[in-house]
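Asker: Turn this into a structure:
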Amino acid sequence: MDFNKRIDDMKDELIKSTQEILKIRSVAEEPCGEGKPFGEGVALCLETALKISEELGFKTANIDGYAGYAELGEGDEYVAVLGHLDVVPEGDGWMYPPYGAEIHDGKIYARGTLDDKGPIMAALYALKAIKDSNVKLSKRVRIIFGTNEENGSTEIEHYLSKEKPPVAGFTPDADFPIIYAEKGITMFKVVKDINIKQSSNTKINYIKGGQRPNMVPDYCEAEVVSDNTASLESCAIEFANEKGYEFKTETRDDMLIIKCYGVSAHGSTPELGKNAVMQLLSFLGTLNIGKCDAADFINFFNKYVGMEIHGESFGVYLEDEPSGKLSFNVGAINITEDKASITLNLRYPVTYKYEDMMEPFNRRIEEIGLKVEDMIHQKPLYYPENHPLIKTLQKVYAEQTGQRATLLAIGGGTYAKEMPNIVAFGPIFPGKPNLDHQVNEYIEVDDLILNAKIYAHAIYELAK
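Answerer: Model prediction:
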């Protein structure tokens, strides 16, 4: 039962299969035919994962393009490893091609290496090591390939409408040692119809920036009309220099385009990024565009959000011992002549309720008549420390790493909130950078291999 030696023997195959998956741009798009509910790229990635699984000798199933799985063993109950093949957009500024899956200095660079293609391929090869060892299992094991985790995990509802849930398992989509608590998550828009128009000599034609609520935006731009663009440009550059922001400008006749560059990060860890939307709003708030709805909108967010990331001024700050402080991320903005919209990602501590956050939030936005639209909500997840699943994974992690398996609480939301009886387990080791949703995302080859070894033993302990 030497799973680790078998994984070492398959190292090159695991790397090759991981690279094959990483080269597919599996960003969610509009449906494009039967079996492709999230677009062509996601569908191709699922098909490729199932092809690799078949080549490794597993039974496979494609569940209407929403999910798929590789399966080993017999029995009524099954253990699952649930990971996702979809990725967030790659963004700009990569050292190496974001879908090249190139290896440099022992690291594979590509969007999805950590989140979550590398880890789910490590789990697949972990199951291959178990298969090749011919050990006896009392339960079936499934490696489940999800396809919509970055956009609400809607595929899991479809999966559970066709299949029963696992009796135990994990998702390799967070941090080691073990995630026993996950904050409640909301993603939504706050919008305002612009009825009172701008009437000053200085006018903002549009503001747009950011891509997803669960990403700290690394770019935002605004087009401003002015009767003195040279002065406006000088003010913008001076403001950026004083604040330590990065602005670039482009003049077109009486218009100035101001481009703000920040640093992307995961929406659960806004402290790791620099929010380009809020940086640019802080400058635009200094302009005199008259008494109008656009000015009210900009001033509201400068006053109650600014560069804060815990909701203090907004009145929604919450904190508890297991999971820490509420996180408040402005993910995207779109202001036109007729409508203003900001997309938010708020994550609240595990011992609080949705209402504890949203009731003061709604009172605050009433001040200027903002409305909430497109609300997505996931309740917190909180496992007891002595739960059998937690204890089993602690044992495996300690044995395979020689390190103490402490329990962690995170702001990130994983499949553990959507699929019963699983927790988040890896792939990021203590002390290693969390590069989810950032440019130059990579996984160290050695960590990929160690992931596979840990996952092999974890699967065996849960299914033996």
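Asker: alpha carbons only for contacts and neighbour counts from here, please
Answerer: OK.
Asker: tell me, how many neighbours does the closest residue to Y317 other than its chain neighbours end up with?
Answerer: Nearest in space to Y317, with sequence neighbours left out and distances taken as Cα to Cα, 6 or more residues apart in numbering, is G311 at 4.9 Å. Counted by other Cα atoms under 10 Å, the residues lying close to G311 total 22.
Asker: Return the residues in contact with G311.
Answerer: Y304, V305, Y317, L326, S327, F328 (Cα atoms under 8 Å, 6 or more residues apart in numbering).
Asker: From M357, how far off is the third one?
Answerer: Note on Y317: its distance to M357, by Cα to Cα, to the nearest Å, is 8 Å.
Asker: One more: the last one?
Answerer: Using Cα to Cα, we find F328 at a distance of 11 Å from M357.
Asker: circling back to that earlier point, select, from the contacts of G311, the two members most distant in space.
Answerer: Y304 and L326 (15.1 Å; Cα to Cα).
Asker: Show me which of the two is the more surrounded one.
Answerer: Comparing Y304 with L326 by neighbour count (other Cα under 10 Å), the higher total belongs to L326, at 25 against 16.
Asker: who touches the more buried one in this structure?
Answerer: Taking Cα under 8 Å, 6+ apart, one finds H310, G311, Y317, L318, E319, L346, R347, Y348, P349 in contact with L326.
Asker: Sort out which of those residues are in strands and list them.
Answerer: Among the contacts of L326, the members found in strands (DSSP state E) are E319, L346, R347, Y348.
Asker: quick one: which of those is nearest to Y261?
Answerer: L346 (22.5 Å).
Asker: Report the contact partners of that closest one.
Answerer: Counting by Cα under 8 Å, 6+ apart, L346 has contacts I185, T186, M187, L326, S327, F328, N329.
Asker: Second chain to compare with the first, below:
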Amino acid sequence: MTIDFKKEVEARKEDLLADLFTLLRIKSEREDDKATKEAPFGPGPVEALEKMLEIAERDGFKTKNVDNYAGHFDYGDGEETLGIFGHLDVVPAGDGWDSDPYEPEIRNGKLYARGSSDDKGPSVAAYYAVKIIKELGLPISKKIRFVFGTDEESGWGDMDYYFEHEEKPDFGFSPDAYFPIINGEKGNVTMIPHFDGTNGTSYVLVSFEAGLRENMVPGNAVAEVKVADAETAEKVAADFKNYVENNPVSGKAEVAGTTVTLHLDGKAAHGASPQLGTNAGTFLAVFLNNYDFDKGARAFIENSAAYIHEDVYGKKLGVEFDNEKMGELTMNAGIFSFKAGQENDNRITLNFRYPKGTTAEEIKAKLEELFGSEVKVTQGGHHMLPHYVPADDPLVATLLDTFEEHTGIKGEEKVIGGGTFGRLLERGVAYGAQFPGFEDTMHQANEYMSVEDILNSAVIYADAIYRLVK
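Answerer: Reported below is the predicted structural model:
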């Protein structure tokens, strides 16, 4: 049987975009200060999950909401289950947008909104692929279970809870990365150096804040500095103006008596590809390192400038590592937080994506040796080990063949630093929805995905899913 999946997707284009727009208008950022038992990650992720399950119920699927942590719908029966894993949460919108990040707009064929490419656009494309298989009544011999998460961008608490209550599918994919395929993912661990909030007298670091999430390159940084006199404050402001003019950043200084507030703007990017961003936190630390800070403030600034600035491969930190199959270790300094007088929570979050051959324990030991006994290093919450599914696995082979036939582009395996829900399964991969040559705007201002790519990915998903379960 030959099915024209392209024709079937085109026939549903307006409905697909309408459902996607509905989801994109939901501000599904994690908000811990608004979390409750009924909304474990805040109200936005729950609203998005309920809306997605409502759409699936509308289309005749049997759905299940697992206590607002995650949900799924099933289609078909069989001894094996194909799992598809999307997520409905998004990273904070941040600044620098040309339009409202939660009012989707199509401009020049590109759909702009937070979540358009990560991961609501691809998830809806994959959803419509299953919807087409159902509506055409195509014969299948396996169950399809489509799972929607609500905490992928933070700690994966959604999937931890979900799999305490639900069985894992036998094999599957996540529509949350790139074509042709991602069949390998580096390990993912966060290390946190802690500094005390002490200061000297000539220069006092009142506060230093940069970053929104550990998996985002900080696009903005702000520091408040108190100096000895107004003349010195003006000198610091003038130095800062010269600094931003001679570096790939922008910013401004505000002087109020003996206090200078420094605002620096870099470029946000996905923490899995920190080399694509300009880390506002480290650039601000490099500037402040020119002044005579002391004690905890000095340690915070010096370490940021000396060992973290422009060191996305961990060479200055002494943790660099390269694996022939999985590539190099990368490091993203995602959050900087310092408040004068605060004892225990002045910190820098260092998010490492590491290949097989090194370990989180080795990384932590090297950081402790480098920073010394006065800086405590702790390991962050969710730790993911390196993951790899061989290229000759039937799942990988089928997905690559489908991609090649629809695009004419050679399908080759790839390993990334990003962590996707594909790694939830032993035989799990990430598959699409970004095509070769795309501009990566995930986690950045003006995130977008072209409408054509959304529709083309739905075509490939429909064909690939059908091949896997027919």
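Asker: Can you flag the buried ones in the contacts of L326 of the first structure?
Answerer: H310, G311, Y317, L318, E319, L346, R347, Y348, P349 (16 or more other Cα atoms under 10 Å).
Asker: Quick one: those residues as JSON lines, columns for distance to A49 of the first structure too.
Answerer: Below are those laid out as JSON lines (distance: Cα to Cα, whole Å):
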{"residue": "H310", "distance to A49 of the first structure": "39"}
{"residue": "G311", "distance to A49 of the first structure": "41"}
{"residue": "Y317", "distance to A49 of the first structure": "42"}
{"residue": "L318", "distance to A49 of the first structure": "41"}
{"residue": "E319", "distance to A49 of the first structure": "40"}
{"residue": "L346", "distance to A49 of the first structure": "33"}
{"residue": "R347", "distance to A49 of the first structure": "32"}
{"residue": "Y348", "distance to A49 of the first structure": "34"}
{"residue": "P349", "distance to A49 of the first structure": "35"}
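Asker: Where do the strands of the stretch 151-300 of the second structure begin and end?
Answerer: 171-174, 177-178, 184-185, 187-195, 203-210, 216-217, 220-227, 250-256, 259-265, 269-270 (DSSP state E, counting those that start in this stretch).
Asker: what span of the first structure lines up against the last one?
Answerer: Under the alignment (TM-score structural alignment), strand 269-270 of the second structure falls on residues 265-266 in the first structure.
Asker: can you check the second one too?
Answerer: Strand 177-178 of the second structure corresponds to residues 174-175 in the first structure, going by TM-score structural alignment.
Asker: hmm, who's touching the matching stretch?
Answerer: By Cα under 8 Å, 6+ apart, stretch 174-175 of the first structure touches G412, T414, A424, F425, G426, P427, I428, F429, P430.
Asker: Strands - which of the residues you listed land there?
Answerer: Filtering those for strands - DSSP E - leaves A424, P427, I428.
Asker: what's around the second one, how many residues?
Answerer: Neighbour count for P427 of the first structure, taken as other Cα under 10 Å: 30.
Asker: Which position in the second structure pairs with it?
Answerer: Structural correspondence for P427 of the first structure with respect to the second structure (TM-score structural alignment): A433.
Asker: Wait, a helix at K51 of the second structure?
Answerer: Yes: counting by DSSP: H, G, I helix; E, B strand; the rest coil, K51 of the second structure is located in a helix.
Asker: Tell me the counterpart of it in the first structure.
Answerer: Checking TM-score structural alignment: K51 of the second structure goes with T48.
Asker: Sticking with the nearest residue to its match once chain neighbours are set aside, tell me its helix or strand.
Answerer: Nearest non-adjacent residue to T48 of the first structure, counting by Cα to Cα, 6+ apart: I21, 6.9 Å away. Following DSSP states H and E, one finds I21 of the first structure within helix 11-22.
Asker: Just give me the mean distance for that helix relative to the second structure.
Answerer: Compared with the second structure after the fit, helix 11-22 of the first structure shows a mean deviation of 0.6 Å (mean Cα distance after the TM-score superposition for the first structure).
Asker: which parts of that helix are buried?
Answerer: Those would be K11, L14, I15, S17, T18, Q19, E20, I21, L22, for helix 11-22 of the first structure by 16+ other Cα under 10 Å.
Asker: hmm, back to that, any of the contacts of stretch 174-175 of the first structure buried? List them.
Answerer: So, by 16+ other Cα under 10 Å, the buried ones in these are G412, T414, A424, F425, G426, P427, I428.
Asker: Please produce a markdown table containing those, extended by distance to E461 of the first structure.
Answerer: Putting those into a markdown table (distance: Cα to Cα, whole Å) gives the following:
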| residue | distance to E461 of the first structure |
| --- | --- |
| G412 | 26 |
| T414 | 22 |
| A424 | 16 |
| F425 | 14 |
| G426 | 17 |
| P427 | 18 |
| I428 | 21 |
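Asker: Might you report the residue contacts of the aligned residue in the first structure for L317 of the second structure?
Answerer: Correspondence of L317 of the second structure to the first structure, assessed by TM-score structural alignment: F314. Contact analysis of F314 of the first structure by Cα under 8 Å, 6+ apart lists Y304, V305, F361, R364.
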